[in-house]
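Asker: From the sequence below, what's the structure:
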Amino acid sequence: MDTPNPRIAIPWSDLPPELLDTIAKRLAAAIDVRRFRAVCRSWRSSTPPYKFPTIELPFFNNCQSSGRKHSGAYFILTQRIVYRIQLPNSKNPDFWLVKLEDSDNGKVRIINPVTHRKIEVPPAVQMPKVLNTLDFHVSEVCKGYALRYVNPSNQSDDYYDFRYAKKVAFSANAETGEYVVMIIDLRSRLLRITSDRKKWTLFHGSVGSYNFAAAKFYDVATVKGRLCATDASGDIWAFDSKFGWRISSYDGDGAFKRRMVELCDGELALVEEMGKVDGPCDLIFQVKQPFVDVAVYALSKLLKKWIDIKAMHGGIVVVGDDCSFSIPIKELNAARIFYTDRYSFLQSEILAATGDYTCFECDCREGVCTCILELETVAADDEVANDYVKCVFDGFYGQNIGVYESETGETGTALMFPEYASIFWPPPAWLSHR
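Answerer: Here you go, the predicted structure:
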């Protein structure tokens, strides 16, 4: 006679509420919460839908803007999540990268995964009104953050996409609700605000001869669970609630941008963008050819120093405005690095006598940014392979994305390589056919 199994099988739908609550509290990713709620009715009723908390932050006290009044204005911290969507159980390696931001009306905004700009969906593009995550393999790639401007006395959309901070990082304790927001402002200074003291504070203090308040910062992000920042000199700093300490440094010089990113193998890397313009620029015409060189340095765990990577492993690296990430792709022999390439030229008063020009990053919306209004500038735009590509990528054209191929060293606008840009836009046909 068979001995009965002493364990009693309990249906998933009959799990006790306290156990469901314990499981739900451990789900940090929005997609995991959605999958959890999709199991059955009892699980769905036990857990509310994922919603990033509403965090209101004060407007900057000494904000240099376009001269318009900001009385009563404040910021709302918004979260953008990058998803990788694939067909389930398919040998097709194709995937789609999409960045979504929840809006106040319950809908979502589609944000360019590389830039911070909204993608306007043309009428000809078929987008499903509802995406059933059970029909696809959906994974969360990374999270980015931004400051959304709110002014009850001025409802104009002119301010919605204007960047009041070059970069925003966020860290929170899920149990206590305490949080820290760190930003790099338009003057490249590092500021922070905490849940217990809602006031923007310039990160100051010194370590030896290093002065935080005088430093020029390029990036701030959460790296391996810690808030970190990198500056113009190549130093990387990690921060606790009180101060910071140096992780590593290298002799970096001449970069317009420097971003931290974790590579596919877990290695920390710095991706730099440097100008290729040697002489004066003719401001009468728009700049069409890309003028950005890309360099990647990885922090070798063995050597404890930065080494230049000439040929990276197969995958893509996205060096974005609000978040950076990497995805391994075994079908690729080398890495493709996507970055923003909207730059402008200006002739400064100091250099005007010699006829030289300087370059700066300006990706604010025309009509809002004072540098567009007051200075003679020109922005690099997307160069396309042909008119057909421009038609296919309608809605994506003008987003100013560059791509660098690590094996060949080729660089150019993403739409010069449509086979590369297709991971971002347009949405794959199979997305609407499920």
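Asker: hey, let's count contacts and neighbours off CA atoms from now on
Answerer: Fine.
Asker: The residue nearest to residue 392 when sequence neighbours are not counted and residue 329, how far apart?
Answerer: The shortest distance from residue 392 to any non-neighbouring residue, by CA to CA, 6 or more residues apart in numbering, is to residue 426 (7.3 Å). Separation of residue 426 from residue 329 (CA to CA, to the nearest Å): 20 Å.
Asker: Number of residues surrounding residue 290?
Answerer: With neighbours defined by other CA atoms under 10 Å, the count for residue 290 comes to 23.
Asker: residues touching the closest residue to it other than its chain neighbours, list them.
Answerer: Leaving out its chain neighbours, the residue that sits closest to residue 290 by CA to CA, 6+ apart is residue 412, at 5.5 Å. Contact analysis of residue 412 by CA atoms under 8 Å, 6 or more residues apart in numbering lists 289, 290, 402, 403, 404.
Asker: give me the element the fourth one is part of.
Answerer: To tie it back to what came earlier, the one meant is residue 403. Using DSSP states H and E, the element containing residue 403 is strand 401-405.
Asker: again, but for residue 43
Answerer: helix 41-46.
Asker: Does anything pack onto that helix? Which helices or strands?
Answerer: When contacts are defined as 3 or more CA pairs under 8 Å, 6 or more residues apart in numbering; DSSP states H and E, helix 41-46 packs onto helix 17-25, helix 30-37.
Asker: compare with the first, here's sequence two:
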Amino acid sequence: MSDRNTLYQWANLPKELLQKIGKHLDCRIDVYRFRAVCTSWRSSVSPSYRQSTRIPLKLPPPIFADAFLSPVTICRLEQVEDNFSSSSSNSMAWLTKVEESTVGDMQLLMPLSNRQIKALSWPVPKKTLNLLNFRLVELAKACTLKRAKGRPVLGIDKMVPFPNTNLSNDVSSSDFGLFAIFHEGKLGYWRNGDENWNLLDDRNFHYDDIIVYKGQLYVIDRCGTVSWIDSSLNLIQYSPPLYGCGSKKNLVESCGDLYVVDRYLDGERRTWQGNEDEHINQYLLYLVRNYRRSRAKTVDVKVYKLDEDWGTWVDVKTLDDRVFVVGNECCFSFSTKEFDGWDGNFIYFNDPSDEDCRGELSGYVGHVFRLSDRSIGKATHFLGNSQISKLPS
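Answerer: Here you go, the predicted structure:
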């Protein structure tokens, strides 16, 4: 049986069965992907189904913020030939970030930032994207903390919810918590309802990144030591120190292996200068007093892979057809075989100097590092592949 006939049969499933399947969709992005299959699937589930509930989180000292969790999904947006096509042309594929806005709409964002994509730079007849002609393929998921008006919670550098499940249902549970790196290097845990953040390490205040790798939480400090967090919130050393001389280290999973992207900066990183026992009610005054914007820029990048069998670090000279994206919310990788016109062996990132005093990324263009000749440039090609305004209502 041909793929076309198989997909035709899927498109003609009984309506009651489609509605039953729809009840098991976990989040809004899955709803949009479900509705994009064909007209019958589209009509069986409302686009507002599984709209996230904005449950407020009162983050205690030293963060001082009323916030909510904002899930985002990194996707490959593919144009399909027709409603029953099982494949798409790589020449018509874009990388984008999908997020639910504060008013409940799904919007497309720049992959390296939270800037909403508004301008159109490729021929789509309407500003609203018709998902019957496009397919969203999930590449990675992440989650951030946002304030009521959509701004990021300043002070938190990286955050991972735990358990990492359906956020809209589990966030009200007392078992739900957040692991976060805050104030430029402190590693803490907060369980919903707790009056304070709990430090997981009261001696090392120089953690750089946190990641979920093979279902387990891992962190890395500025010496390049990777540790995993067990169920009792203990840090268990997982790797020897890297002792790389870079200023900023990020963890990236690629093809099942764990990598470290070590960036060298030409200046000091942003530092936290506040007194954590000082309760300041005026949020803007709190920011001005305690944060100093960094002007540092990346001048070199090195990549290492962890050899888990031997417990050693391997200096990586090439990523072959892979691309690494080092973002504020998550770090991920993908193959250029999925996108026509992309070259592998690149690392895309933002510099500390790209952030303003409120933690917002000030520009639309990120940066790219080419491992082959160790050159750094503007990532205009990277962001230029995602110029679509919004998803349909």
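Asker: TM-score for these two?
Answerer: Between these two chains, after superposing, the TM-score reads 0.72 (TM-score structural alignment, normalised by the length of the second structure); 337 aligned residues with a CA RMSD of 3.9 Å.
Asker: ok so, going back, element containing the residue nearest to residue 290 of the first structure, please.
Answerer: Assigned by DSSP H and E, residue 412 of the first structure belongs to strand 411-413.
Asker: Give the aligned range of that strand in the second structure.
Answerer: Per TM-score structural alignment, the counterpart of strand 411-413 of the first structure in the second structure is residues 376-378.
Asker: And the matching stretch against the first structure, how far off on average?
Answerer: Comparison of stretch 376-378 of the second structure with the first structure after fitting gives an average deviation of 2.1 Å (mean CA distance after the TM-score superposition for the first structure).
Asker: Now do the same contact list for the closest residue to residue 259 of the second structure other than its chain neighbours.
Answerer: Spatial nearest neighbour of residue 259 of the second structure, excluding adjacent residues (CA to CA, 6+ apart): residue 305 at 4.4 Å. Residue 305 of the second structure makes contacts with 257, 258, 259, 260, 313, 314, 315, 316, as judged by CA under 8 Å, 6+ apart.
Asker: did I read that right, residue 305 of the second structure in a strand?
Answerer: Yes: counting by DSSP: H, G, I helix; E, B strand; the rest coil, residue 305 of the second structure is found in a strand.
Asker: For residue 131 of the first structure, see how far away the residue mapped onto it from the first structure is.
Answerer: Matched across to the first structure, residue 305 of the second structure falls on residue 298, judged by TM-score structural alignment. Per CA to CA, residue 298 of the first structure is found 37 Å from residue 131 of the first structure.
Asker: Ok, residue 294 of the first structure next?
Answerer: Separation of residue 294 of the first structure from residue 131 of the first structure (CA to CA): 36 Å.
Asker: what about these two, which has more around it?
Answerer: Neighbours were counted for residue 294 of the first structure and for residue 131 using other CA under 10 Å; residue 294 has more, 22 against 12.
Asker: Does the more buried one fall in a helix, a strand, or a coil region?
Answerer: Applying three-state DSSP: residue 294 of the first structure is strand.
Asker: excluding its backbone neighbours, what's nearest it?
Answerer: Per CA to CA, 6+ apart, closest to residue 294 of the first structure is residue 273, 4.8 Å.
Asker: check contacts around the one you found.
Answerer: So residue 273 of the first structure contacts 255, 256, 257, 258, 292, 293, 294, 295 (CA under 8 Å, 6+ apart).
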